[in-house]
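# Here is a sequence together with a model predicted from it:
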Amino acid sequence: MEASVLNYLKFEMTVPTPKCFLRRFVCTAQVFDEDSTLHLEFLANYICELSLLEYSLLCYLPSLVAASSVFLARFILKPTKNPWNSSLSYYTRYTPSELRVCVRVLHRLFRFGPGRDLPAIRGKYSQHKYKFVGKKYCPPSIPTDFFQNATS
């Protein structure tokens, strides 16, 4: 039966990546945010691409990396506003407390980069067509109360 299914699919299969989930999560974040812009989309994509180079992130589910990227992107764009809400929890199926560890790894990666010898991703997202999100300032720490489970 397995061979039959694979033959029918012509062996054209792939595993889900964070990018598969990111599209939906970014759309959700933009719908429930009064300031929907391309900045969020580009920044979340940039963070996701940085994660591809980080071996320590392989232990996280692609959906968790995508949700954490949205969390961090929203935090970077508005550092004083809680980046997560109940709508995002509903659509991503992740609470802020579940994102904590992955967000912190991504935060460190964003601040210090994937390595001095790998500037391609940062350079790509530092261009005008990506709204210069590769040059965005990232606060040195994320308030711990942002990881409390949201009620609104």
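Good, I have the coordinates.
# Only C-alpha atoms from now on, for both contacts and neighbour counts.
Will do.
# Could you count how many residues lie near N7?
Applying other CA atoms under 10 Å, we find 11 residues neighbouring N7.
# now C48, nearest residue through space, not along the chain?
Leaving aside its sequence neighbours, C48 sits nearest to S69 (CA to CA, 6 or more residues apart in numbering; 6.1 Å).
# any idea how far E49 is from the one you found?
10 Å (CA to CA, to the nearest Å).
# for comparison:
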Amino acid sequence: MSDLRRFGESAANAVLERVGRGVSQIQERKPLAYDLLESEDAYLVVFDAPGARAEDVQVRFLDGEVEIRIDRFRDFHEGFEMRFPGRGLTLSGRATLPSDAAVEAADGTATVNKNGTLEVRIPKDGRASDIAVTEQKDDEHEGGPAPSDPASEDDFGDVDDQDA
């Protein structure tokens, strides 16, 4: 291989790597999209959570807001090397409940669905707390909340992983 060709490939690789890092950083700074729904007995916040697993997600409720953080790890693919790292590794989002919302955050649930969404259900009436995150089971109806363990006392909720 000629020196000029190697130089060209090296320069192209450097450009792709920088562009990929830039795209990844932009994605990390952009808050995740969400929908806020309300029923008679609860609020449901549905975040886009592409590629997330329960162990990657932290959810908490603080001052009338549902806050999420996703620390997503890339899978390794044997025989391949990363040429364009274009997917953000740390994603976050925040949804503000109505100012008159009274909720039981300690009884909230968070479910990572197979369709790439995170559903956070917070019953109305009460106090604030962290929310545990679980994975949707195969026999559960998509859109329905999954059971969760009690929340932790950390700043962010502990995550429970249930086999999908």
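Thanks, I have the structure now. Small disclaimer: the values here were computed from a predicted structure and weren't measured.
# what's the TM-score for these two chains?
TM-score for the superposed chains, counting by TM-score structural alignment, normalised by the length of the first structure: 0.28, backed by 84 aligned residues with a CA RMSD of 5.6 Å.
# circling back to that earlier point, compare S69 and E49 of the first structure (neighbour count), which wins?
Using other CA under 10 Å as the criterion, S69 of the first structure and E49 rank with S69 on top: 31 against 16.
# Can you tell me which helices and strands the helix or strand containing that one packs against?
Assigned by DSSP states H and E, S69 of the first structure belongs to helix 62-77. Packing contacts for helix 62-77 of the first structure, counted by 3 or more CA pairs under 8 Å, 6 or more residues apart in numbering; DSSP states H and E, involve helix 18-31, helix 38-51, helix 96-112.
# by how many degrees do that helix and helix 18-31 diverge?
Per axes from the mean of the first three to the mean of the last three CA atoms, to 10 degrees, the angle that helix 62-77 of the first structure makes with helix 18-31 is 40 degrees.
# still on that earlier bit, thought I47 was touching the residue nearest to C48 of the first structure, still the case?
Yes. Using CA atoms under 8 Å, S69 of the first structure is in contact with I47, at 5.8 Å.
# Now do the shared contacts for those two.
Jointly contacting S69 of the first structure and I47 under the rule CA atoms under 8 Å, 6 or more residues apart in numbering are L106.
# for the helices and strands packed on helix 62-77 of the first structure, which one sits closest to L6 of the first structure?
helix 18-31 (21.6 Å; CA to CA).
# State the distance from S63 of the first structure to V103 of the first structure.
For S63 of the first structure relative to V103 of the first structure (CA to CA), the value is 13 Å.
# quick one, which of those two is more surrounded?
A count of neighbours by other CA under 10 Å puts V103 above the other of S63 of the first structure and V103, at 24 against 20.
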